[in-house]
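Peer 1: curious how this folds, go ahead:
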Amino acid sequence: MADDSIEIIRGGEELLDAPHALWLALRDHHHAIAPELGAVRSDEDAWTRRRAQYAAWLAEDNGAFLLVARRGEHVLAYAFIRPVERTSTTWATERRELDIETLSVSPEARGTGIGARMIALIREEVGRGGYGGLQVTAIAQNVDALRFYEREGFAPEFIHLRDTTRTP
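Peer 2: The predicted structure is shown next:
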């Protein structure tokens, strides 16, 4: 059952600072579940880089947007979505899709259905914008996220493997 006290707003640059704390929490979570990927950047460096990346994507394509879920002024979740061109030299598929670049739900909001509500809103945009599909990338060790996406109808498409026999 949806929590009516949670509102999800859509926007662009005016919302760029809203996900700051959730981005850092996601970075910490990723490091905790996959420490073998190396050290993480400092809070300031990580957020400065991510915010700049979001700003650049918003500036280069008016199809990019943010969803921010909040209760009052408290940000509970956010998603950054951007169009991507999908081409292949193997398959005869060339289409513009939406990519869920980031989806982060605060621990206190998990299990409330907020992630599923955000996916539903993004899917509405896929239809409204005439996009050819929707994709998301998750860290292989993030089993909770993988389970969530599979429940939402996503399935693995390609598997990215890293050579662990050498260290940089």
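Peer 1: only C-alpha atoms for contact and neighbour calcs from this point on.
Peer 2: Fine.
Peer 1: name the helix or strand for residue 131, please.
Peer 2: Per DSSP states H and E, residue 131 falls between elements, in no helix or strand.
Peer 1: let's see this one next, to set against the first:
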Amino acid sequence: MSDLTIRPATRDDIPAIVAMLADDPLGAQRESPDDLAPYAEAHRRMANDPNQHLMVAARDDRVVGTLQLTIVPGLSRRGATRSIIEGVRIHSDERGSGLGTRFIEWAVDESRRQGCQLVQLTSDTSRTDAHRFYERLGFTASHVGFKLSI
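Peer 2: Predicted coordinates for the structure are as follows:
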């Protein structure tokens, strides 16, 4: 993993990120790699928010992974700050290489550095392999999540 770089995503990384987001049955239904304009606007908003960290993992200048780390200050848990890990994707050529573990470890370490007391994430109920992966890294399935499309 010494040839791996974890860095903030740039606008130039958007095509590779969107391709990874679309490269599974769920993402294929909700992503639009042919129209990158909404992703560019989202990247602009995130880049201007100090609590949003859109990251990429790159090997030999090739984007091979992405995740979003959001820092959320709060009042619950005695005023605890938490982080939320979202949009974790590893390029299909890299799955099983240890990159996912390294990337999540980076996110947990960065959460500690940012003063977080809790790291949370959600994973679609159909992603059973991902659930095993997160449990292997120490995460517990502790809550039931709900969504409302608006």
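Peer 1: got a TM-score for the pair?
Peer 2: Overlay of the two chains. TM-score (TM-score structural alignment, normalised by the length of the second structure): 0.79; 147 aligned residues with a C-alpha RMSD of 2.6 Å.
Peer 1: what's the single longest helix in the second structure?
Peer 2: helix 99-113 (DSSP state H).
Peer 1: which part of the first structure matches that one?
Peer 2: Taken onto the first structure by TM-score structural alignment, helix 99-113 of the second structure occupies residues 114-128 there.
Peer 1: what about the strands in the first structure?
Peer 2: Here the first structure has its strands, by DSSP state E, at 7-11, 65-71, 74-86, 95-105, 134-136.
Peer 1: if you compare the ones you listed, which one is most tucked away?
Peer 2: Across those, the average number of neighbours (mean count of other C-alpha atoms under 10 Å) peaks for strand 65-71, which reaches a mean of 22.
Peer 1: contacts for that one?
Peer 2: 5-12, 15-16, 18-19, 58, 75-82, 114, 118 (C-alpha atoms under 8 Å, 6 or more residues apart in numbering).
Peer 1: got a list of what the residue most central in space within the first structure touches?
Peer 2: Centroid-nearest residue in the first structure: residue 102, 1.6 Å away (criterion: C-alpha atoms, centre = their mean). Contacts for residue 102 of the first structure (C-alpha under 8 Å, 6+ apart) come out as 78, 79, 80, 81.
Peer 1: try 10 Å
Peer 2: Residue 102 of the first structure makes contact with 23, 26, 66, 78, 79, 80, 81, 82, 136, 137, 138, according to C-alpha atoms under 10 Å, 6 or more residues apart in numbering.
Peer 1: give the equivalent position in the second structure for it.
Peer 2: Per TM-score structural alignment, residue 102 of the first structure is aligned with residue 87.
Peer 1: roughly how far does its match sit from residue 78 of the second structure?
Peer 2: 28 Å (C-alpha to C-alpha, to the nearest Å).
Peer 1: for residue 71 of the second structure, same thing?
Peer 2: The value you get for residue 71 of the second structure to residue 78 of the second structure, if C-alpha to C-alpha is used, is 16 Å.
Peer 1: what helices and strands are in contact with the longest helix of the second structure?
Peer 2: Here helix 99-113 of the second structure touches strand 4-8, strand 52-59, strand 62-73, strand 81-90, strand 118-121, helix 128-136, going by 3 or more C-alpha pairs under 10 Å, 6 or more residues apart in numbering; DSSP states H and E.
Peer 1: fine by me, thanks again.
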